[in-house]
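Q: Below are the sequence and a predicted model for it; my questions follow.
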Amino acid sequence: MKRIFSGVQPTGNLHLGNYLGAIRNWVRLQHEYESIFCVVDMHAITVWQDPAELTRTTREVTAAFLAAGIDPERCVIFHQSAVPGHAQLAWIMNCVVRMGWMNRMTQFKEKAGKHRENASVGLFAYPALMAADILLYKATHVPVGEDQKQHLELTRDAAQKFNTDFGRAVFPLTEPLILGAATRVMSLRDGTKKMSKSETSDFSRINLTDDADLIAQKIRKAKTDPEPLPREVDGLEGRPEAANLVGIYAALADTPREAVLAELGGQPFSAFKQALTDLAVSTLGPMNAEMNRLLANPDEIDAILKRGAERAQAIAGPVLDEVYDTVGFLRV
């Protein structure tokens, strides 16, 4: 049996990069793998979150999953905090993972920045929680991007150490699922920086909640350069903003960049931006409409999450029982 686990933090402003880099791939994978998709709200609170906003964005991420085409009947869709086993197994993983491994995690250094002494213990230890998320379901595969590979390696190390320490093959060594060339979507204001929900300017990204008019406005204002669109990929060298917009078009059209330039190369950016706008609106418009419908009906979202949590618990419970027996926890 092949099973995947993956998740998204509910920290607001899901954007085009989240869709093209992760969620769209999950829609395709659900037909090949037993799929568990999680709104990782416990990871979100490693930095402070406004409680009301966390509730809202948990529903918003769930709505994005559903609007993008993830089927709640075929897949398990739930929020992390609804299954206590994530926290329970995370503590055991904290006792398995070594400090030296944690100190090598580059994302903590990036997120904590110059304020490491003021960062939460949760932010430092969250790779152990991530390992628990994956191992709680004995996931065989995890779809990963470049920024997640190190954490999956830690998950594999934790599984191997647990199995070795207790002399039992409890956990699989989860494999990365690499889906060809990654779609790396960059900021609309700076083609050298990744599109991010944390960037100050809302015009740096296309949010999945943006309507057609706002999408058009953002693409029209996206930074470019004075040269026309090249006819070959080599012509994008040294032109990060042009390369980003061509990459977005290629990803939305599900076609190589070479084909995009063969068709549209030589045009001024005004014409290319109009073509990109038309494509983005036709692709994201139906998703935006469905997200808005779902968000107007929070009871529908909550019912899906409740059912998903029950299904997740049915898988996680026996795994946690096995772990507790292996560790030697007395259960009476």
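A: That came through fine. Remember, predicted model here, so these are calculated numbers, not experimental data.

Q: When you work out contacts or count neighbours from here on, use the C-alpha atoms and nothing else.
A: Noted.

Q: Could I get the full set of strands for this protein?
A: Here the chain has its strands, by DSSP state E, at 3-8, 34-39, 76-79, 141-143, 175-177.

Q: Which elements pack onto the second one?
A: Just to be clear, that refers to strand 34-39. strand 3-8, helix 51-68, strand 76-79 (3 or more Cα pairs under 8 Å, 6 or more residues apart in numbering; DSSP states H and E).

Q: Tell me which of the ones you listed approaches residue 132 most closely.
A: strand 3-8 (11.1 Å; Cα to Cα).

Q: one step back: which of the helices and strands packed on strand 34-39 sits closest to residue 306?
A: The nearest among the helices and strands packed on strand 34-39, by Cα to Cα, is strand 76-79 at 7.0 Å.

Q: Just the buried residues of the lengthiest helix in the chain, please?
A: When the chain is parsed with DSSP state H, its longest helix is helix 298-327. By 16 or more other Cα atoms under 10 Å, the buried positions in helix 298-327 come out as 301-302, 304-313, 316-317, 319-320, 323-324.

Q: from the chain's centre, how far out does that helix sit?
A: Relative to the centre of its chain, helix 298-327 is centred 20 Å away, using Cα atoms, centre = their mean, to the nearest Å.

Q: In addition, the following structure is provided for comparison:
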Amino acid sequence: MKGRIFSGVQPTHTLHLGNYLGAVRNWVRMQKEYECIFCVVDMHAITVFQDPAELTKNTREVTAAFMASGIDVSHSIIFAQSQNRVHAQLAWILNCVARVGWLNRMTQFKEKAGKDRENASVGLYTYPVLMAADILGYQATHVPVGEDQKQHLELARDIAQKFNTDFGSDLLVPPNPVIGGPAARVMSLRDGAKKMSKSDPSDYSRINMTDDADTIALKLRKAKTDPEALPGPEVLDEKGQVKAEEDAKRPEAYNLLAIYAALSDKELAQVITETAGKEFSAFKRDLTDLAVSVLGPIGGEMKRLLDHPAEVDAVLKAGAEKARAISEPILKKIENAVGFLSA
């Protein structure tokens, strides 16, 4: 094994195609190379108000998505963050190590809080410290992150290094990023300049992992395109990437081509070469067939699991026990280093 992976997803909405291609599918592949811990981060979710019943439902749904996508619970750990108190206990210690100036530089808080920062929760402000506790509490060596989370991972590294320096230890392992590949950014089906998002008010902007074949077909049929035929290899640069000026002209076209490439495990340049000059109507039919073949079985298994919540809860309970078995001894050593008396 190359090391230990820790990663998580907030249970705030139904997972969609972007989550699958950008994260979950890669996690399934990482199981072969890493010891993997996957967390439904419900504590992060409540940094903004969540309806309690919806939070419970969404926690089970995200877990079902992990399982249906191929995360092997006999090999990897799946659990809900709130099921392991180590996260909260370690976060307090790390809050006392992190510096206010470091948190003031976190751009995601500024984006999420908007203009009304004084009314944002303290939890939203200290969110990155809890994220650091998530990772450092398991001595995770690697964390899969998108571009929007790289800053938080750097903070986790800074906190680990300061703790080790302050207390003369090597207990906290500075984690290394695992950056997602070209499929990490899947854009909205309604606006190719916006990232596919769970929070977009239009359900037609995304393909949910629970969508059935008819819904997938309808959403792809309605996906925004343009009247021109599909582009050819002339839009590619010498590295086989779409030239920036070409992408800006037809963002929706390249988004659909990128989705096709990701679902078929092909390079985008190969797909562009194969589909050059094709009409969008024909291409959308091909994309629909491909999306249904990949996502259909996942959606079907998710629905089966959600019809049997006890099965999902049992996986979370067993995963939480394994997570505590790893993290509690680490926390105990950290508490000893700080000078806390044993309970």
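A: On my side now, so go ahead. Please read these numbers as outputs of a predicted model, since none were measured by experiment.

Q: Quick TM-score on the pair, please.
A: The TM-score (TM-score structural alignment, normalised by the length of structure 1) is 0.98; 332 aligned residues with a Cα RMSD of 1.0 Å.

Q: okay, the longest helix of structure 1 sits on what stretch of structure 2?
A: Using TM-score structural alignment, helix 298-327 of structure 1 lines up with residues 309-338 of structure 2.

Q: Mind putting the strands of structure 1 into a markdown table with distance to residue 60 of structure 1 and mean neighbour count?
A: Compiled in a markdown table, the strands of structure 1 are given as follows (distance: least, Cα to Cα, whole Å; neighbours: other Cα atoms under 10 Å):
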| stretch | distance to residue 60 of structure 1 | mean neighbour count |
| --- | --- | --- |
| strand 3-8 | 11 | 22 |
| strand 34-39 | 10 | 24 |
| strand 76-79 | 12 | 26 |
| strand 141-143 | 22 | 21 |
| strand 175-177 | 26 | 16 |
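
Q: among those strands, which is nearest residue 85 of structure 1?
A: Of the strands of structure 1, the one closest to residue 85 of structure 1 (Cα to Cα) turns out to be strand 76-79, at 12.2 Å.

Q: and the closest one, how far from the chain's centre?
A: On Cα atoms, centre = their mean, the centre of strand 76-79 of structure 1 falls 14 Å from the chain's centre.

Q: mean offset of it relative to structure 2 (after superposition)
A: By mean Cα distance after the TM-score superposition for structure 1, the fitted strand 76-79 of structure 1 averages 0.5 Å away from its aligned residues in structure 2.

Q: For residue 236 of structure 1, give me its contacts.
A: 230, 242-243 (Cα atoms under 8 Å, 6 or more residues apart in numbering).

Q: Ok, which of the helices and strands packed on strand 34-39 of structure 1 comes nearest residue 25 of structure 1?
A: That would be helix 51-68 among these, by Cα to Cα, at 10.1 Å.

Q: Mean per-residue distance, the closest one versus structure 2.
A: Once fitted to structure 2, helix 51-68 of structure 1 is off its aligned match by 0.2 Å on average (mean Cα distance after the TM-score superposition for structure 1).

Q: Could you list the residues in contact with that helix?
A: Residues contacting helix 51-68 of structure 1 (Cα under 8 Å, 6+ apart): 8, 10-12, 14, 23-24, 27, 39, 41, 72, 77, 79, 208, 287-288, 290-291, 294-295, 298, 301-302, 305.

Q: Also stretch 144-153 of structure 1?
A: Under the contact criterion Cα under 8 Å, 6+ apart, stretch 144-153 of structure 1 has outside partners 21, 105, 127, 130-131, 142, 174, 176-178, 182.

Q: quick check, nearest of these to residue 3 of structure 1?
A: Distances from residue 3 of structure 1 to those, taken by Cα to Cα, are shortest for residue 142, at 8.4 Å.

Q: ok, the closest one - contacts?
A: Contacts of residue 142 of structure 1 (Cα under 8 Å, 6+ apart): 4-6, 134, 152, 174-177.

Q: Please repeat the previous calculation with a cut-off of 10 Å.
A: 3-7, 35, 134, 148-149, 152, 174-178 (Cα atoms under 10 Å, 6 or more residues apart in numbering).

Q: Need the max-distance pair from these.
A: 35 and 149, at 19.3 Å, using Cα to Cα across these.

Q: how near is the nearest residue to residue 28 of structure 2 once chain neighbours are set aside to residue 325 of structure 2?
A: Excluding the flanking residues, the one nearest residue 28 of structure 2 by Cα to Cα, 6 or more residues apart in numbering is residue 71, at 5.3 Å. When Cα to Cα, to the nearest Å is the yardstick, residue 71 of structure 2 and residue 325 of structure 2 sit 20 Å from each other.

Q: what's the answer for residue 271 of structure 2, then?
A: Separation of residue 271 of structure 2 from residue 325 of structure 2 (Cα to Cα): 46 Å.
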